[in-house]
Structure formats: C-alpha cells, structure tokens
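# Model the following, please.
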Amino acid sequence: MDSSEVSTLSQRDAQFHLHPFTNAVKNAHEGGKVMMRGEGIHVFDEHGQKYIEALSGLWSVALGFSEQRLIDAALRQMSVLPFYHSFVQRSHQPLIDLAAKLIDMAPVPMSKVFFTNSGSEANDTAIKLLWYWANALGKPAKKKIISRQRAYHGVTIGSASLTGMPHVHGGFDLPLDGFLHLSAPHFYREGQAGETEDAFSTRLASELDALIRREGADTIVAMFAEPLIGAGGVIPPPSGYWPKMQAVLRKYEIPLVADEVICGFGRLGRAFGSEHYELTPDIMILSKQLSSSYMPISAVMISERIYRPVAEESERRMTFGHGFTAGGHPVAAAVALENLAIIEERGLVERARVLGERMHARLAELAAHPLVGEVRGVGLIGAIELVASKEDKTPLEMPGKLGALASEALARRHVITRNIGDAVALCPPLIISEQELDDLLNRVSAAIDDVARQVKP
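Next up, the predicted model:
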C-alpha cells in the first residue's frame, strides 16, 4: 500500500497516534488496519473485510469480540456505581466478590489480591511488594530479581527490566541494575548437540544454582517466570524443567512469581499454567483473559508468607504507599466476574484442552513441511517456527524474514496473527468452534505453502 491508498481513517490515526510496538515512520507512510467491529472470533476492518483474529487480540479475548453478557455486566455496573476506588479502607462489592473468587480459584493457597490495570502494572507492583517485603524482614540487600531471556513481563520501567527482549530495552536505558536474566528454556534453539531435554533442564537448573551462589542468595528476592513463555515465542518448558528449577529455588528459599497473564484462565487447558506445570508460586500475576480484555484489569495474588510481613510493615509506616486510581475499577471487576462465570458455565477450560489436542495434531502434520523447523505449544496456544534449512535451523537471509512473509501471507488469507521472529504464533479465542479451528489451520497451512513458493520458486 502506498501513501495515496491509505484511508482517511488511517491517515488521521497516523497523524495523531503514536502506536506501541510499531515503526512510527513506516506507520506514518503506510498507515495500518483500522478495525470497526467484532463478532465471535472475527474482526472487521473499515472496508468491511472479515478476519479471523488468531491471536485473540493480544493473547486475551477468551470469549471473542461480541459477548453480550459482558456488555450487559458493564452496563449494569455503570448504572449503579460507575467508579469507586479502594484507597484508605474503601471498597465496593464487585471488587470484594472478585478477590474472593480469585482466592478460591488459586491452584495453591493465596492470602490476598491487589488489583491493578495491566500485566505491566501488576508485575511492577509485585517488584515493589517484594522489595517492601525484604525491607520488612530486615533484609535491605535482598533486592535482585531473576528472570529469563525471551521472557515478556511488561514494559513499565520495572517490568521491562524483567522482560528479556532487546527491543524492549534498546533506547530506554534498560534493564535496571539488579535484574538478572537466565537462558531461555527453548530446547530447539538452546539445546546442545546430543543433549536430551532432561539433560538440558538439568543444565539450566545448574545455571540458576550457579547464579544464586555467585550473586549471593541473601541478595536475591525472587524469580519471575511465565509457566509457558508466551510473547517470547510460545515456548513450553522442556521435560523436567520446572521440578528442577523449583528445587533450586526451594534450596535457597527464594520465592517464585508466576506470571499467568497469558497462561491463566484456561489457555493451556487447565485453569492456570501453574496448575499445568505443578508450580507452587508465592505470587501470581493475572490479567488478559481475566476480563477477556473487555475492560482493563489485572491482579497480584500473594501468599500469606508475603502478605504478613507487608501488612506489619504498613502498620509501622501507617500505610502501604502504593496504588492506582483505577485499580480494581468496579466496572472492570463486574465484567471480570461475569467473564469467569461464563468460562466455568461453558466448560471452556476443558474445551481448550480438547481443541488444543486437535490443533496440535494438525500442527504436527506441518512439521514435515520443508520450511517448518519446529511446532510447539500447549492447549489453545501454539507456534510454528520457520527455517530456511531444517538441518542447521538457519533463517532466510536474516532472522525474522520468513516469519514476516508468513504473517503477510496469512493477512492475505484474512487471518490476523503475529510472527515472533520466525515463529508464527496462534492463540485463538477459547470459544472457537471445531469448524472455525479447522478453517484457521487450513489457512495457516496454505499460507506456509504460499511462502514456500515465494522463496523457493
């Protein structure tokens, strides 16, 4: 599309809007897609073109784009109490009910919930909570935090420091000091010749142990991790990874923070990624499918181990000096409660498991394709990694080119997704039907064939 073909809406958008995760100069020249409405798993652009939203927006729209019950829940709450806060011993019923619901759902015992507006804010809050906790314990040196390469935890100053992606750090003078990044647990890319998955996991656990010993366990306050890495490429942990990693953390009494922003509320075919991988976190980070992103809301669940010293410190200081005006907004909380009720009533967690098996069986068939190096995923989340050479796993000319070509080919077939480097990610809404899933996967297969013809005429 050249500048003369950019629509009036796209022109206005580029004139006034600085987009996240976008080349601003490219956007100003070319414009982008402007979406006007949604229906089920589909969105429609300004020209009326219908697309399958194969990434659930941003990994988040579990119930699709037209769930009337969520709209009605928002309207009901808006008409009763359109806003209130939870500062200085105030609250409201939707927030109380949602906190109780989340504590009840938690896969391990949790004590309290702190509400925020996004995954980034929730992870930032967890960082501050842990620093506050360490000070309350009389351990002011215990402030370093462990994360991993290719992890995605957000883009605020603290959460971006947790994130293990160069493009999130570059130009922003990040990460901050004290944020330590381990190797990504991607066996396909990081495993050594002749190494088994279990041996790879042992090596990564040894890396964690060596890092803790080098830095000093008394200086490390926590490890943050997604049960399955999402935006970093849809990377399930290798065999034995989490048992070995948790054993090291327990050895040094270092808390684990499970970032469930993508994994939570059914995406992996279990209520939480922590349940799927038998994690025992002290803190859980929740967002995205919590409200199907109909309203911005996120939450930090904390164990009694974390809560009690924090509460006692707040008494000494006369307050816990942290919070957000819209954190736990009543309309967002009401929508989240209705969203969770629908997920339960319609059995969407189990549905994600069953349809996930169907999706991964189809993806496994693609593994023989000349351009496919690896297919991976769990439940209704997956990725197809494209390579120019299957033997040595090399890219085409430069990393990311094959992935970009695949995204473009899918867009021509009216599928919206994204490539993460050369990995094409799939994360459809949990409400997708068997027929819609088959249609999506047929288009994915055809798009990869399109790319093969394009690069290997």
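
# only C-alpha atoms for contact and neighbour calcs from this point on.
Noted.

# any idea which residue sits dead centre in this protein?
For the chain, I262 is the residue whose C-alpha lies nearest the centre (Cα atoms, centre = their mean; 3.3 Å).

# just checking, it is part of a strand?
No - I262 sits outside any strand when classified using DSSP: H, G, I helix; E, B strand; the rest coil, being coil.

# Could you check how far it is from L55?
I262 sits 11 Å away from L55, taking Cα to Cα, to the nearest Å as the criterion.

# what's stretch 401-418 in contact with?
50-55, 385-388, 395-396, 419-426, 440, 443-444, 447-448, 450-451 (Cα atoms under 8 Å, 6 or more residues apart in numbering).

# Inside helices: which ones of these?
440, 443-444, 447-448, 450-451 (DSSP state H).

# Show me which of these are buried.
Buried members of the ones in helices among the contacts of stretch 401-418, counted by 16 or more other Cα atoms under 10 Å: 440, 443-444, 447-448, 450-451.

# which one of those residues is nearest E275?
Ranked by distance to E275 (Cα to Cα), these are led by L440 at 28.3 Å.

# Contacts only, for that closest one.
L440 touches 52, 54, 415, counting by Cα under 8 Å, 6+ apart.

# Where strands are concerned, which of those count?
Of the positions in the contacts of L440, 52, 415 sit in strands, assigned by DSSP state E.

# Going by distance to R270, which of the contacts of L440 wins?
Closest approach to R270 among the contacts of L440 (Cα to Cα): A54, at 20.1 Å.

# How about A28, nearest residue that isn't a chain neighbour?
Nearest residue to A28, sequence neighbours excluded (Cα to Cα, 6 or more residues apart in numbering): A14, at 5.0 Å.

# ok, back up a step: what about the residue nearest to the centre of the chain, distance to L211?
From I262 to L211 the distance is 27 Å (Cα to Cα).

# please give me the structure for this one as well, since I'd like to look at both together:
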Amino acid sequence: MNKNSTTLAKSDIQHHLHPYTDARQHEQVGPLIIERGEGIYVYDTDGKQYIEAMSGLWSVALGFNNARLIKAATDQLSKLPFYHLFTHKAHAPSIELAEKLIEIAPVPMSKVFFTNSGSEANDTVVKMIWYRNNAIGRPERKKIISRVNAYHGITAVSASLTGLPANQRGFDVPLPGFLHVSCPHFYRYGKPGESEEQFTDRLAEELESLIVQEGAHTIAAFYGEPLMGAGGVIVPPKGYWEKIQAICRKYDILVVADEVICGFGRTGKMFGCETFGIRPDILITSKQLSSSYQPIAAILINEAVYRGIADQSHTFGTLGHGFTGSGHPVATAVALENVRVIQEDNLVEHAAKIGSHLQERLRALQGHPLVGEVRGVGLIAAVELVMNRDTKQPLMAVGRLGKYLASRAQEHGMITRAMGDAIAFCPPLISSVQEIDRIVEIFITSLEETYHWAESQKEPE
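Model (predicted):
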C-alpha cells in the first residue's frame, strides 16, 4: 500500500537532499510529490493534474506513459537486463542505436560513445579532446572556450564549461583552462544604437581577440548549445554561428555542439545544428534521446577526432575511460524505440507546426506591461518579465517576478520553469494545438496575477 502524501512528504524532508533546491527552504515547504503521468500531464499524490509545460527537464518528448517505450524497457529487462561494453563486449540495442544515430546525424560522423547523462557526456568529450590532442602531437592545445550563461552540466569539468553563476558559486569552478566569451543575447547585451548584425560582429571579434590573446596553439575547442536552454532560451542572432564557425576553422579549433536540449525535434528540425547551420566535429545528445524514460547520453565524433583517439588507445593498449552503464541495454533499447517513434509519427514536423503556433500565441503578448521579450524557436520558448519595458529592469531583484509567476502557474495546474525572470516553455513533442492553447491560457492568467502582485510591491515614489 502506498504511503499517504503527508507521510511521504515528511520522509522526503527528513532524508532527501534535492538538486537545484534551497535545502533550508525545503525543510519548511516540502516537496510536490508527483505520482503518475499520462500524455503531457502529471498528477500529484492528491490527484491534482498538471500540464508539464517543461517536458520534465526539457526532455520527455513522447509524454509520460508511452506504451512503446514501456514495452521496449520491459522486453529488454526480460531478455538482458544488463551487460557492459568494456573489453570488446557488445549487445544488439547499443549497436543498433549507434547505427541509427550515425544515420540521422546532421553532418557525417564516425563513432558513438554512450554515457548516462549529458553532464557525463560533456565531461567525457573534454577528456577525449585532451586525449586526442596528446595523441596527434598537440599537447599544448587544452583550453576550451564556452560562453557566459551556457549550460553544459554539473560535474567538475562540465560545470567549468557551464557559464551560470548558480552552478559555480561555492564549488571552486571553473577549473583552469576554461574560458568564457559573451552570451549571444541581443535583447540583454546589445549596446544602445547597435544593430543585431553589429552585435554579432562584436561577439565574433571578441572570440577572435581571445584566441589571439591566449594563443591559438593553446585552444582546443569552442563549445556551444545551438540554442541556449537553461541560460534563458537564448536564440542566437542571425549570422552568429556562421561567423563563430569561420573563426574556429581559421584557427583549427574544434566545434562542439551540445544538443542535449535541442536534439530530436525541439527546434523544428531533428537537430538544432540543422536549424542554425552548425557543422560540428563533436555532437552531444541526451534528454529527448530516450524521452528520459532511461538515463542515457550519446557522443558523436567525426572521423578526424576518432582517428587520434583510436591510435592512442592502440598505443596504450586500451581507451581508459568508460562507465558501468555506458550503452546500458535497457537504456539503448528504449532510446532506439524513442527515435523510431519520433520518426514514424513525424513528430519533428509536428513540433515545427505546433511550435509555430506556440511562438505566435506568446508573441501576441509582447505589448503586455510585464513582457520584455518573447523568444524561441520551434517548440521551445521563453517570455522574459520586466517591470520597466524601456530600462528592462526587474522587480527589485532578478528572479522575483519569475518565481511568483511560476508559483501561480503551478497553482493553476501547469508546471513551468523560471530562469531568473524568464519563464520557459518546452512542452512534449506530442502536444496538440488545444494543449498549447491551454498552456498559453494558464500563462496569461498567471501573468495578470503577477502584474497585479508586482504593482502592489512597488516602493512608494
């Protein structure tokens, strides 16, 4: 028999340390305990229904009870619940998934390496880049360039790639050798009188200046999300990726695309690289790879990168890196079925269609006094809240507006996410037009409530 919600909540407070949570505040407020899911909805232990407007963590493409994914997991558990890929071992699901990923990759790729999460994958990629550069006689090329507000994970290395203060404060990261250039957010960081094209040129010049200053012979790779997710759903300005890649190629610097959020239809194309014209040497994917029914991530590397790694492993007699769960048979079986469903049900095209509807509905709110910017591509969007549309100022402190609106949305039966004062939307790929409309309706209601609350919080003039 299931414990009642009060007993579960008390136990959670006593025994859980939650990620991305104020531990002391959690002792007071406790958890929202989610018990089951159906379609794009989840239900708490009191039976209350919530639209999951964030797909969990940007990740549940097929909703919360897809029968084919459940069957794939069950069948594989019955047949081979675990085996590893160490020392020349293999199993069919990992072989078939690797083959599928190479087949659908946005640019020619050579090999796939599996990990359990995007953070592990990005940590692994940095090690692979260092390993390869040692192998090909470039041991001085070790520095990695990422961006302010980027999100690439939370291990010591991947958190060093990340450019968000909340993921670095108190952890003694970034580690040495990890550099950050400006965030490509024109609304926030464009200078007065600067055009979007001039802004893009300035960011490209900044990157090249950093490379020259550090010494191109010391720079290994440039790391970026096609569209920045957790940093606020930042859509790069027109021409940005074209100019960034040109500089990287000029100085023989690898381009790494972190597709953990963008991959598998989120931007209206199978990969964000296709949406923004990126031709990476290395590509990382996770989250929607398995709709997060199983923990899995995949690293795709091109032949040039593989060649150095393979030669070095031969010299040493092994590639001394891997995880117990790398290419886990249940995870790879579920991911393979997930990709097949996305393809067979034309969900990338569907995401592009309903994504356009989401963008249109949200952009209609651009005139609201609290709405500073509406941004997004495909089925991922954000609305940034401000108290003053001219100065783009928040309510006393960044995050107060976002936190209040997210709490109102949850009260009205929708789970979203506040990134500072930007409210994110990332509904499952299976969402209908009617469900998108309901998401927007709840947001509008919550926006009005937030507006009236914010007005009451203003300091007297």
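
# Mind checking the TM-score on these two?
The TM-score (TM-score structural alignment, normalised by the length of the first structure) is 0.98; 453 aligned residues with a Cα RMSD of 1.0 Å.

# Can I take it that I432 of the first structure is in a strand?
No - I432 of the first structure sits outside any strand when classified using three-state DSSP, being coil.

# Could you give the number of residues near the closest residue to it other than its chain neighbours?
Leaving aside its chain neighbours, I432 of the first structure sits nearest to I41 (6.5 Å; criterion: Cα to Cα, 6+ apart). Residues lying near I41 of the first structure (other Cα atoms under 10 Å) number 25.

# What's I41 of the first structure aligned with over in the second structure?
Matched to the second structure by TM-score structural alignment, I41 of the first structure sits across from I40.

# I'd say that match and A61 touch.
No - contact criterion Cα atoms under 8 Å: I40 of the second structure and A61 do not qualify, at 9.1 Å.

# tell me, what's touching these two both at once?
55, 427-428, 430.

# Most neighbours of all the residues you listed, which one?
Greatest neighbour count in the shared contacts of I40 and A61 of the second structure, by other Cα under 10 Å, goes to P427: 34 neighbours.

# quick one: contacts for that one?
P427 of the second structure sits in contact with 40, 52-55, 58, 61, 379-380, where contact means Cα under 8 Å, 6+ apart.

# between those residues, which is nearest Q198 of the second structure?
Nearest member of the contacts of P427 of the second structure to Q198 of the second structure, counting by Cα to Cα, is I380, at 26.1 Å.

# about what we covered before: doesn't L58 make contact with the residue nearest to the centre of the first structure?
No - using Cα under 8 Å, I262 of the first structure is not in contact with L58; the gap is 9.0 Å.

# gap between the residue nearest to G232 of the first structure when sequence neighbours are not counted and G230 of the first structure?
Nearest residue to G232 of the first structure in three dimensions, chain neighbours excluded: R150, at 4.7 Å (Cα to Cα, 6+ apart). Here R150 of the first structure is placed at a distance of 9 Å from G230 of the first structure (Cα to Cα).

# Can you tell me what sits against stretch 268-278 of the second structure?
Against stretch 268-278 of the second structure from outside (Cα under 8 Å, 6+ apart): 105-106, 226-227, 241-242, 245, 257, 259, 262-267, 279-280, 348-353, 355, 377-379.

# ok, 7 Å please
With contact meaning Cα atoms under 7 Å, 6 or more residues apart in numbering, stretch 268-278 of the second structure is reached by 106, 226, 241, 259, 262-265, 267, 279, 348-349, 351-352, 378-379.

# before we move on, the earlier item: what does the residue nearest to A28 of the first structure correspond to in the second structure?
In the second structure, A14 of the first structure lines up with I13, judged by TM-score structural alignment.

# now the equivalent of L228 of the first structure over in the second structure: how far from R375 of the second structure?
With TM-score structural alignment as the criterion, L228 of the first structure lines up with L227 in the second structure. Plainly put, L227 of the second structure is 11 Å away from R375 of the second structure if you go by Cα to Cα.

# between these two, who's got more neighbours?
More crowded of L227 of the second structure and R375, by other Cα under 10 Å: L227, with 27 against 19.

# dump the residue contacts of the nearest residue to that one once chain neighbours are set aside.
Of all residues not flanking L227 of the second structure in the chain, V235 sits nearest, at 5.2 Å (Cα to Cα, 6+ apart). Taking Cα under 7 Å, 6+ apart, we find V235 of the second structure in contact with 227-228, 376.

# Try it again at 8 Å.
Each residue near V235 of the second structure by Cα under 8 Å, 6+ apart is listed here: 184-185, 227-228, 375-377.

# And E449 of the second structure, by the same measure?
Counting by Cα under 8 Å, 6+ apart, E449 of the second structure has contacts 405, 408.

# Now do it against F316 of the second structure, distance only.
63 Å.

# Make a ChimeraX selection of the buried ones in the contacts of P427 of the second structure.
Buried residues among the contacts of P427 of the second structure (16+ other Cα under 10 Å), as a ChimeraX selection:
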select :40,52,53,54,55,58,61,379,380
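
# What ranges does the stretch 51-200 of the first structure have for its helices?
Ranges of helices in the stretch 51-200 of the first structure, per DSSP state H, counting those that start in this stretch, are 56-59, 68-80, 93-105, 119-136, 157-162, 166-169, 187-190, 197-215.

# what do you get for the stretch 201-350 of the first structure?
Going by DSSP H, counting those that start in this stretch, the stretch 201-350 of the first structure shows helices at 241-251, 273-276, 304-317, 330-345, 348-366.

# Could you say which one of these comes nearest to L95 of the first structure?
Judging those by Cα to Cα, what sits closest to L95 of the first structure is helix 330-345, at 5.7 Å.

# how close does that closest one sit to the second structure?
Here the mean offset of helix 330-345 of the first structure against the second structure after fitting is 0.5 Å, by mean Cα distance after the TM-score superposition for the first structure.

# Mind giving me the packing neighbours of that helix?
Helix 330-345 of the first structure is packed against helix 68-80, helix 93-105, with contacts defined by 3 or more Cα pairs under 8 Å, 6 or more residues apart in numbering; DSSP states H and E.

# which one of the contacts of stretch 268-278 of the second structure sits closest to N122 of the second structure?
Nearest to N122 of the second structure out of the contacts of stretch 268-278 of the second structure is E259 (Cα to Cα; 10.8 Å).

# Can you tell me how far the closest one is from V339 of the second structure?
15 Å.

# swap in P369 of the second structure?
41 Å.

# Comparing the two, which residue is more hemmed in?
More neighbours surround V339 than the other of P369 of the second structure and V339, with 22 against 14 (other Cα under 10 Å).

# ok, for that one, nearest residue in space, not its chain neighbours?
L289 (6.8 Å).

# go on, W130 of the second structure?
K142 (5.9 Å).
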